[in-house]
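**Student:** output the structure for:
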Amino acid sequence: MAGRTHDFLIVSKAILPEAILKTAEAKELLVKGDVDTINDAVERVGLSRSAYYKYKDGVFPFYEASRERIITISLALENKAGVLSHVLNFIASVKGNILTINQGIPLQGIANVSVSLETAEMADTPENLLTGLGKIHGVRKIEVIGQT
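**Tutor:** Modelled structure (predicted):
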């Protein structure tokens, strides 16, 4: 692992220390323009400036990490006519550029599909893309399996 310049993990917020979560929250306030200064941001979220500076370069939302990148998602879809079509149409509707689609033979009524897509031109965040895909009838499971 040594020598790699970009080592990232996707980690649930539920297991992160409070200082990291508050750093992300402070950065979001700054990006949205809800506060003018770092001092205002850390004061609002209840974080010390030293903790903010310690974590600020290593904490960012999933959508920021995957903007202008290629992400590969795995989906478990019900084996019903139109489900994959709805998934692909939704990705197209948010301007995700589909690069590859791989679908396995359905087993026990579930088809496993992997889709790789570019996110650079998307009208929304990859995070919201995943949320939207999860709302499609027939989508049973979604998982990000890789990103570049």
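**Student:** please make it C-alpha for all contacts and neighbour counts, starting now.
**Tutor:** Fine.
**Student:** who's in contact with stretch 78-91?
**Tutor:** 77, 97-98, 106, 109-111, 129, 132-133, 136-140 (CA atoms under 8 Å, 6 or more residues apart in numbering).
**Student:** and what of stretch 105-121?
**Tutor:** Contact with stretch 105-121 is made by 66-79, 95-104, 126, as judged by CA under 8 Å, 6+ apart.
**Student:** now the end-to-end length of stretch 53-72.
**Tutor:** Distance between the two ends of stretch 53-72: 32 Å, counting by CA to CA, to the nearest Å.
**Student:** rewinding a little: narrow the contacts of stretch 78-91 to those in strands?
**Tutor:** Within those, residues falling in strands by DSSP state E are 77, 97, 98, 110, 111, 139, 140.
**Student:** among the contacts of stretch 78-91, which two are most distant?
**Tutor:** 97 and 109 (27.9 Å; CA to CA).
**Student:** between those two, which is the more surrounded one?
**Tutor:** Ranked by neighbour count (other CA atoms under 10 Å), residue 97 and residue 109 place residue 97 first, with 16 against 11.
**Student:** compare with the first, here's sequence two:
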Amino acid sequence: MAERYYAVREDLLPEGILKTEQAKELLRRGEAATVHEAAERVGLSRSAFYKYKDGVYPLEQTGRERIATVSMDLEHRSGVLSKVLGTLAASGGNVLTISQSIPLQGMANVVVTLDTSGLAGALAELIDGLKRLDGVKRTTIVGRS
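**Tutor:** Below is the predicted model of the structure:
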């Protein structure tokens, strides 16, 4: 059976689910060091925390953790890759992995996997910006998740 998701107003949620999210927030911010401490601070049993922890998220987090893999052909010149990485960072993209082939005939293929959840604009806008950089000959999105 496929998973189904619902957006539910906070005041309609059971107390255990609300407290689970409060405990998770304490852990994310580093205000609690352990699940036991976080659950105790919000008045929740650890068993209830573990029951709900993987199924409750604030709505603003549901679109996060988007990953894109981008393949680029770059001229083998000093500073081209640096400009690409600078553009990714300036747009709010967070590089997770980077792989570069050995340059052949003055070109190298670079594959970058990045977290796109912090992008200031759309991924298509970022790709267009990369294509306009001097030394970038081809840019393609090869995967998304």
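**Student:** in structure 1, what residue corresponds to residue 88 of structure 2?
**Tutor:** Using TM-score structural alignment, the partner of residue 88 of structure 2 in structure 1 is residue 91.
**Student:** host element of that match?
**Tutor:** With elements taken from DSSP states H and E, the one containing residue 91 of structure 1 is helix 83-93.
**Student:** among the contacts of stretch 78-91 of structure 1, who's most crowded?
**Tutor:** Counting neighbours by other CA under 10 Å, the top entry in those is residue 77, with 23 neighbours.
**Student:** so that residue makes contact with residue 141?
**Tutor:** Yes - using CA atoms under 8 Å, residue 77 of structure 1 is in contact with residue 141, at 7.3 Å.
**Student:** just the ones in helices from the contacts of stretch 105-121 of structure 1, please.
**Tutor:** The helices, defined by DSSP state H, take in 66, 126 from the contacts of stretch 105-121 of structure 1.
**Student:** which members of the contacts of stretch 105-121 of structure 1 are classed as buried?
**Tutor:** The neighbour count (16 or more other CA atoms under 10 Å) marks 66-67, 69-79, 95-98, 126 as buried among the contacts of stretch 105-121 of structure 1.
**Student:** in three-state terms, label the counterpart of residue 142 of structure 2 in structure 1 for me.
**Tutor:** For residue 142 of structure 2, the aligned position in structure 1 is residue 145, judged by TM-score structural alignment. The assignment at residue 145 of structure 1 comes out as strand when based on DSSP: H, G, I helix; E, B strand; the rest coil.
**Student:** for residue 98 of structure 1, see how far away residue 145 of structure 1 is.
**Tutor:** In this view, residue 145 of structure 1 and residue 98 of structure 1 are 15 Å apart by CA to CA.
**Student:** before we move on, what about residue 135 of structure 1?
**Tutor:** Per CA to CA, residue 135 of structure 1 is found 19 Å from residue 98 of structure 1.
**Student:** and what of residue 146 of structure 1?
**Tutor:** The spacing between residue 146 of structure 1 and residue 98 of structure 1, counted by CA to CA, is 14 Å.
**Student:** and residue 109 of structure 1, by the same measure?
**Tutor:** 25 Å.
**Student:** before we move on, what about residue 53 of structure 1?
**Tutor:** For residue 53 of structure 1, the distance to residue 98 of structure 1 (CA to CA) stands at 37 Å.
**Student:** residue 27 of structure 1 now?
**Tutor:** Using CA to CA, residue 27 of structure 1 is found at 30 Å from residue 98 of structure 1.
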